[in-house]
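K.L.:
Here is a sequence with its predicted model. Questions after.
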Amino acid sequence: MPSVTIGRMNQGRLDGKIAVVAGATRGAGRAIAVELGAAGATVYVTGRSTRGQRSEIDRPETIEETADLVAAAGGRAIPVQVDHLESGQVKALIERVGREQGRLDVLVNNIWGGESLFSWTDRLWEHSLDTGLRILRLAVDTHIITSHHALPLMIQNPGGLVVEMTDGTADYNAENYRVSFFYDLAKTSVLRMAFAQGKELAPHGATAVALTPGWMRSEIMLDAFGVTEANWRDALAAQPHFAISETPAYTGRAVAALAADPQVARWNGRSLSSGQLAQVYGFTDIDGSRPDAWRYLVEVQDQGKPADVTSYR
């Protein structure tokens, strides 16, 4: 296949491929949609926030804006408002994809929406139970509902790919408590979902993986530090380890590289990171670097060492 450049070194084309990025309103989902579209895939971008209606997160980003960014990158995107907790809405989405395209090649389960719900300080018995269970529904049930409806269409053709987006690698999460009971359970559950789907999909010629970004400079993260992508380094005064952070495009390029890999089945059921895949596939972040956040976290940040990204990006 011919390749496309722009920081996506030797990345294959995805012309004729059909993708659904579930949870593409902002952050990693938005960037994944852009990179898949730029590589030639037709991308259905879903989420709850539209120009006419905001979700409970109440942020300005919309699925239509994501579709416009895909178009600006030379791709084709179809925005569809979907609440992935509503089985009927997800079923209708997949039926539409089947009716309009006749196939599904890539499913990215990036639904989350729990950013403002969990507490970093409340222990299990102190945390609001209703809120905690809502977090699990948003992080786990949404992925299960989406895969349940999407996989029958995907396995009609060999070579399908499911990407379960999470936070943390299987090795890291197995050894480290992720500060909040509900957050820990939510993000670790997604790792196991990829493993389980991999087992069930393999006989049908499809692959499932879990993928984590590093410390990602999403819209919400930049706002939390009071910076923009243009001046993000100003945040280092408050948190020097933020120097290892990466843009959402880095994760988007990781997914596009996986989707274009004819040998993607080698990763089936595994937990992967953006930094790890950059070393394998040769893509870079938008500044030309290759941040390896999870190695940095283990070897520098968690060891209490001063921030130093030398040899880590």
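P.N.:
Structure received.
K.L.:
going forward, measure contacts and count neighbours with C-alpha atoms only.
P.N.:
OK.
K.L.:
Pull the number of nearby residues for the residue lying closest to residue 177 once chain neighbours are set aside.
P.N.:
Counting by Cα to Cα, 6 or more residues apart in numbering, residue 177 lies nearest to residue 184, which is 6.6 Å off, once chain neighbours are set aside. Neighbours of residue 184 under the rule other Cα atoms under 10 Å: 16.
K.L.:
now residue 184: how far from residue 293?
P.N.:
Look at residue 184 and residue 293: by Cα to Cα, to the nearest Å, they are 18 Å apart.
K.L.:
Residue 16 too?
P.N.:
Where residue 293 is concerned, residue 16 sits at a distance of 33 Å (Cα to Cα).
K.L.:
Show me which of these two is the more surrounded one.
P.N.:
residue 293 (28 against 12).
K.L.:
so who does the closest residue to the more buried one other than its chain neighbours touch?
P.N.:
Excluding its sequence neighbours, the residue lying closest to residue 293 (Cα to Cα, 6+ apart) is residue 214, at 4.9 Å. Residue 214 is in contact with 167, 168, 245, 246, 273, 274, 275, 292, 293, 294, counting by Cα atoms under 8 Å, 6 or more residues apart in numbering.
K.L.:
Pull the contacting residues for the closest residue to the third one other than its chain neighbours.
P.N.:
If the residues on either side of it in the chain are set aside, residue 245 comes closest to residue 215, at 4.6 Å by Cα to Cα, 6+ apart. Counting by Cα under 8 Å, 6+ apart, residue 215 makes contact with 242, 244, 245, 246, 293.
K.L.:
Could you single out the nearest of these to residue 313?
P.N.:
Closest approach between those and residue 313, by Cα to Cα: residue 244, at 7.0 Å.
K.L.:
can you pull out the helices in the protein?
P.N.:
Using DSSP state H, the helices assigned to the chain run over residues 27-38, 63-72, 87-101, 129-136, 142-154, 170-175, 181-201, 219-225, 248-260, 274-281, 293-296.
K.L.:
ok, back up a step: against residue 307, how distant is the residue nearest to residue 293?
P.N.:
15 Å.
K.L.:
Would you mind giving the contacts of residue 215 as JSON lines with distance to residue 268 added?
P.N.:
Output for the contacts of residue 215, formatted as JSON lines (distance: Cα to Cα, whole Å):
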{"residue": "242", "distance to residue 268": "31"}
{"residue": "244", "distance to residue 268": "28"}
{"residue": "245", "distance to residue 268": "27"}
{"residue": "246", "distance to residue 268": "25"}
{"residue": "293", "distance to residue 268": "22"}
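K.L.:
Got a quick PyMOL command for the buried subset of those residues?
P.N.:
The PyMOL command for the buried members of the contacts of residue 215 (criterion: 16 or more other Cα atoms under 10 Å) is given here:
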select buried, resi 242+244+245+246+293
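K.L.:
next up, a second structure to put side by side with the first:
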Amino acid sequence: MAADFKGKVALVAGGTRGAGRGIAVEIGAAGATVYVTGRTTRERQSEYGRPETIEETAEMVTAAGGRGIAVRVDHLEAAEVEALVARIRREEGRLDILVNDIWGGEKLTEWNKSAWEHSLEKGLHMLRLAIDTHLITAHYALPLMIERPGGLLVELTDGTAEYNATHYRLNPYYDLVKTGVIRMAWAHAKDLAPHGAMAVALTPGWMRSEMMLDAYQVREENWREAAKVQPHFVISETPRFTGRAVAALAADPDRARWNGQSLSSGGLAKIYGFNDLDGSRPDCWRYMDEVMEAGKEADATGYR
């Protein structure tokens, strides 16, 4: 279904790059006003040291047909989040979509390490970045969102509830973060339902974020070259695929049926009929279970 978000207001918290950027652009393409937050601006970088900025994302939103507004916010700082929501109330008077895509743990994660081996400082900071930021943002933003019926909260995570329930995510901190966000969405759903609003947890598949492409030393134009290093990268998808999942969900007048559920970009693509930018429809989590985890040779035939 074609999304029409003219007059709608969205906040994409953590929209500097990756899924947040893809979501902001796709919501903008449907005509929404999108507030894009993050810590990296053209004048000031975060500790990531990455070139992507919130201004760049906001400009992409506007170019796509919406209105992008970049606001530098550290979502661990409650006062900054409170000021952000006060600004949205003052300027727009409403909030229809809240996307919690704040993360920041890529440089903190130590894979395949037990709790006593993993850096305690890095692990606890990861929990703060991925859990506390989402709760702080929800605390201030949801009261504005529930003032009108139909509000949608999307909590971004990694892995579906079904996948994460049976697979250890390679260290206790990361495992707790990604399963915790799913439970958080379920809890928010219980609180939002009486107000005519809803919450879901949403996971991308193996996403070709800017950082992932750099890790494999490829660009979007030649991303398949990365399969020479990691053959299962053949199932990967663009951040815009997740954006299209959010846009399709938000445009569905019967979306309340998903309240509290764990969803995936590939799963929603089957239901709503959207494709990735290249016209394919990757079904990553089924592939992960049936091919990668099963130890089979990489082959995306039948999965995209």
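P.N.:
Arrived safely. This is a predicted model, so every value here is computed, not measured.
K.L.:
coming back round to it: output the contacts of residue 214 of structure 1 as a markdown table; include the columns distance to residue 255 of structure 1.
P.N.:
Converted to a markdown table, the contacts of residue 214 of structure 1 look like this (distance: Cα to Cα, whole Å):
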| residue | distance to residue 255 of structure 1 |
| --- | --- |
| 167 | 15 |
| 168 | 16 |
| 245 | 18 |
| 246 | 15 |
| 273 | 10 |
| 274 | 9 |
| 275 | 12 |
| 292 | 16 |
| 293 | 17 |
| 294 | 17 |
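K.L.:
Of those, just the buried ones, ChimeraX syntax please.
P.N.:
In ChimeraX syntax, the buried subset of those is picked out as below (16+ other Cα under 10 Å):
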select :167,168,245,246,273,274,275,292,293,294
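K.L.:
residue in structure 2 matching the residue nearest to residue 245 of structure 1?
P.N.:
Residue pairing (TM-score structural alignment): residue 215 of structure 1 is matched to residue 206 of structure 2.
K.L.:
Among the contacts of residue 215 of structure 1, which one lies nearest to residue 63 of structure 1?
P.N.:
Set against residue 63 of structure 1, the nearest of those by Cα to Cα is residue 246 (22.3 Å).
K.L.:
and for stretch 124-136 of structure 1, what span of structure 2 is it aligned with?
P.N.:
Using TM-score structural alignment, the partner range for stretch 124-136 of structure 1 is residues 115-127.
K.L.:
contacts for that stretch?
P.N.:
For stretch 115-127 of structure 2, contacts defined as Cα under 8 Å, 6+ apart pick out 104, 105, 108, 109, 110, 171, 172, 173, 174, 177.
K.L.:
before we move on, back to that, just the contacts of residue 215 of structure 1 now: which is nearest residue 39 of structure 1?
P.N.:
Taking those together and measuring to residue 39 of structure 1 by Cα to Cα, the closest member is residue 246, at 20.6 Å.
K.L.:
The closest one and residue 216 touch, don't they?
P.N.:
Yes. Counting by Cα atoms under 8 Å, residue 246 of structure 1 touches residue 216, with 5.0 Å between them.
K.L.:
now for residue 63 of structure 1: what does it line up with in structure 2?
P.N.:
When structure 2 is aligned by TM-score structural alignment, residue 63 of structure 1 is paired with residue 54.
K.L.:
Next: residue 161 of structure 1.
P.N.:
Using TM-score structural alignment, residue 161 of structure 1 lines up with residue 152 in structure 2.
K.L.:
Distance check, its match against residue 77 of structure 2.
P.N.:
Applying Cα to Cα, the value for residue 152 of structure 2 to residue 77 of structure 2 is 23 Å.
K.L.:
Which one's more surrounded, those two?
P.N.:
Using other Cα under 10 Å as the criterion, residue 152 of structure 2 and residue 77 rank with residue 152 on top: 28 against 13.
K.L.:
In contact with the alignment partner in structure 1 of residue 190 of structure 2, which residues are there?
P.N.:
By TM-score structural alignment, residue 190 of structure 2 lines up with residue 199 in structure 1. Shown in contact with residue 199 of structure 1 (Cα under 8 Å, 6+ apart): residue 269.
K.L.:
Just give me the residue right at the centre of structure 1.
P.N.:
Centroid check for structure 1 by Cα atoms, centre = their mean gives residue 165 as the closest residue, at 4.1 Å.
K.L.:
Tell me how far that residue lies from residue 235 of structure 1.
P.N.:
Distance from residue 165 of structure 1 to residue 235 of structure 1, by Cα to Cα: 26 Å.
K.L.:
Same check on residue 309 of structure 1?
P.N.:
Applying Cα to Cα to residue 309 of structure 1 and residue 235 of structure 1 gives a distance of 15 Å.
K.L.:
same thing with residue 144 of structure 1?
P.N.:
Taken as Cα to Cα, the span from residue 144 of structure 1 to residue 235 of structure 1 is 36 Å.
K.L.:
same question, residue 178 of structure 1
P.N.:
Using Cα to Cα, residue 178 of structure 1 is found at 23 Å from residue 235 of structure 1.
K.L.:
Kindly report the same for residue 266 of structure 1.
P.N.:
38 Å.
K.L.:
So between these two, which is more surrounded?
P.N.:
Shown here are residue 266 of structure 1 and residue 235; by other Cα under 10 Å, residue 235 has more neighbours (18 against 10).
K.L.:
Which position in structure 2 pairs with the more buried one?
P.N.:
Match for residue 235 of structure 1 (TM-score structural alignment): residue 226.
K.L.:
any idea how far residue 272 of structure 2 is from its match?
P.N.:
29 Å.
K.L.:
what does residue 251 of structure 2 give?
P.N.:
Distance from residue 251 of structure 2 to residue 272 of structure 2, by Cα to Cα: 10 Å.
K.L.:
now, which of the contacts of residue 215 of structure 1 sits nearest residue 101 of structure 1?
P.N.:
Within those, the smallest distance to residue 101 of structure 1 is 33.6 Å, found for residue 246 (Cα to Cα).
K.L.:
excluding its backbone neighbours, what's nearest the aligned residue in structure 2 for the closest one?
P.N.:
Under the alignment (TM-score structural alignment), residue 246 of structure 1 maps onto residue 237 of structure 2. Closest residue in space to residue 237 of structure 2, ignoring its immediate chain neighbours: residue 207 at 5.0 Å, by Cα to Cα, 6+ apart.
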